[in-house]
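Asker: Provide a 3D model corresponding to the input given below.
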Amino acid sequence: MKENIQDFLKFLEVDKKYAENTVAAYQNDLNQFYEGIGAGHDGQGPQAWNEVSKAEIIAYIDQLKNSGYTSSTVARKVAAIKSFFHFLLAEGVLTDDPTFTLDSPKVKKRLPKAISPAEIERILRAPLDEIGPKSQRDLALLEMLYASGMRVTELVSLNVSDLTFDEGSATGSVRVRGKRASKDRTIPLSGSVVNTLQAYINGARATLIHNPKEDALFLNNRGQRLTRQGLWLIIKRYVEIVGISGQVTPHTLRHSFAAHKLSQGKSLQDIQKLLGHANISTTQVYAQLNKESGDQ
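Answerer: Coordinates of the predicted model:
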């Protein structure tokens, strides 16, 4: 049974070209499902996937709900299970798919959290109180994150070659690479962000880099590409330093970027392009967020 999970993960990685983090999430969800139904245990639970019934899957879903998982997390785990069984059916491992008529859990829609422009300013200014290459790097990545509204993965995936600085002016742009070239998008950068980036590239980055062939824009202490976790820890540290209450994550800056742009008069269509949303309905939540903020 474990071998089938590995086959599915390989299918996602090689055939579907899913990102490493996405494949890892599927792996975690399916391994949890495998253990949750007691699969493979001698004399306990199913010994093959064709022995797993719809009733057992429903019981497992109820177990997740009762364990305190959010509706969105349960829905993601169920989606992983359904995709896995669809794969088993297509591969001929199963002759019947027990998840075919299984309803996906309803997800309670929660509005994204944004923080005020004043709080953003406090976070962006925090690295200025420190001296050294790391604080210069942190200033550049914080300004870039808020000025572009990029996703965390997109930011840490940036290369120096993705930046374009306009000759004769203080403006520029950054190319955000999608899974396919057709999904790439270009985000304009203001003069202040360009100046901060140029100072970082010519200063702190030149100090941090070990391998002259390294093209990653944001580097860690070892001169390697900064990771998602590394970025999260940097933001967490500055949020604690400035004393902002509540959870503020890298994605909070993305939400704040969108909400503030909308307040400044940017159209939903413009914000959709900047954020890289495939569907404008995803962008429309920021209009609701701004409305609720204004009502308070």
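
Asker: from here on, contacts and neighbour counts on C-alpha atoms
Answerer: Will do.

Asker: for this protein, longest helix please?
Answerer: For the chain, the longest helix by residue count, based on DSSP state H, is helix 71-90.

Asker: and it, which residues are buried?
Answerer: Going by neighbour count (16 or more other Cα atoms under 10 Å), the buried part of helix 71-90 is 71, 73-82, 84-89.

Asker: Next SSE downstream of it?
Answerer: In the C-terminal direction, the helix or strand that comes right after helix 71-90 (DSSP states H and E) is helix 117-125.

Asker: And the next helix or strand past that following helix?
Answerer: The helix or strand immediately downstream of helix 117-125 is helix 133-148, counting by DSSP H and E.

Asker: angle of that following helix against helix 117-125?
Answerer: If you take axes from the mean of the first three to the mean of the last three Cα atoms, to 10 degrees, helix 133-148 sits at 150 degrees to helix 117-125.

Asker: Would you do the same for the sequence below? I want to compare the two.
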Amino acid sequence: MSEMRLHDPAGNRLYLNAEERAAFLVAAQRQPARNRTLCETLHWTGCRPSELLEITPARIDLSGGTIAIRSLKKRKDASGSTKIMFRSAPVPAEFLDTLNTAHGIREAQTSRRKTAVPIWDLSRVRIWQIVKRVMIEAGIPDAPHRSPKGLRHGFGVHATVQGVPLHMLQRWLGHAQLSTTAIYADAVGKEEQDIAARMWG
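Answerer: Below is the predicted model of the structure:
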């Protein structure tokens, strides 16, 4: 398995910085409802596109302010059997209002048939295309971080800068090992300056 990292071999950043994440969110809010909520879900949860495709109305907790995300990375339990794991990602109430309005989440939750239907009936390639187009509209440069993975890594770096404990971030991102999550503590540039400013202050 390849080691996760925040820079490619040429030193290019593989994550969106704070300004790019903010610009992405603004550009996403100008999109049609389906694309907007898709982009906002990736932004607010840090989930993988394949995980986003598994989200159904039943996994949205409108009153609790969370989205249950099924981890699609295969994990084995003590007996060697593959186990299904879910994690709860907290999201802003305003975003849940948007999600509910766009997709009728509350209404779908009252119907057993609709509650198990994925919210976004798309392929991973289509998600990649939508995200890339929104990133282009947001003015994010043509570089390795202009991708859904760059958005996920940006979520991790942002959470670390904001002081989210690594064990909590590990749970939100669905990492099996804390050592994987720890790469976000290696944030650089403005993110590193923000962390250092706390030490200086």
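
Asker: how many other residues sit next to Val23 of structure 1?
Answerer: Close neighbours of Val23 of structure 1, defined as other Cα atoms under 10 Å, add up to 18.

Asker: element containing it, please.
Answerer: helix 20-36.

Asker: same check, this time on Trp232 of structure 1
Answerer: If you go by DSSP H and E, Trp232 of structure 1 is part of helix 228-242.

Asker: Could you point out the residues of structure 2 onto which that helix aligns?
Answerer: Using TM-score structural alignment, helix 228-242 of structure 1 corresponds to residues 124-138 of structure 2.

Asker: Can you point out the buried residues in that stretch?
Answerer: For stretch 124-138 of structure 2, the neighbour count (16+ other Cα under 10 Å) marks 127, 130-132, 134-135, 138 as buried.

Asker: roughly how far apart are Arg110 of structure 1 and His277 of structure 1?
Answerer: Distance, Arg110 of structure 1 to His277 of structure 1, using Cα to Cα, to the nearest Å: 17 Å.

Asker: Could you report the neighbour count for the residue of structure 1 sitting at the aligned position of Leu173 of structure 2?
Answerer: In structure 1, the residue paired with Leu173 of structure 2 is Leu275, using TM-score structural alignment. Leu275 of structure 1: 21 surrounding residues under other Cα under 10 Å.

Asker: residues touching Leu275 of structure 1, list them.
Answerer: For Leu275 of structure 1, the contacting residues are 149-150, 258, by Cα atoms under 8 Å, 6 or more residues apart in numbering.

Asker: Out of these, flag the one nearest to Pro133 of structure 1.
Answerer: Closest approach to Pro133 of structure 1 among the contacts of Leu275 of structure 1 (Cα to Cα): Met150, at 23.0 Å.

Asker: now the closest one, what's its secondary structure?
Answerer: Under DSSP: H, G, I helix; E, B strand; the rest coil, the three-state class of Met150 of structure 1 is coil.

Asker: and the counterpart of it in structure 2, what does it touch?
Answerer: Using TM-score structural alignment as the criterion, Met150 of structure 1 maps onto Cys47 of structure 2. By Cα under 8 Å, 6+ apart, the residues touching Cys47 of structure 2 are 41, 69, 152, 173.

Asker: In strands only, show me those.
Answerer: Among the contacts of Cys47 of structure 2, DSSP state E puts Ile69 in strands.

Asker: Of all pairs in the contacts of Cys47 of structure 2, which one is the farthest apart?
Answerer: For these, the maximum inter-member distance is 14.0 Å, found between Ile69 and Arg152 (Cα to Cα).

Asker: Excluding sequence neighbours, find me the nearest residue to the spatially most central residue of structure 2.
Answerer: In structure 2, the centroid-proximal residue (Cα atoms, centre = their mean) is Gly46; its distance is 1.5 Å. Distances taken as Cα to Cα, 6 or more residues apart in numbering put Arg152 closest to Gly46 of structure 2, at 4.5 Å, once the chain neighbours are dropped.

Asker: The one you found and Glu40 touch, don't they?
Answerer: No - with contact defined as Cα atoms under 8 Å, Arg152 of structure 2 does not reach Glu40; the gap is 11.7 Å.
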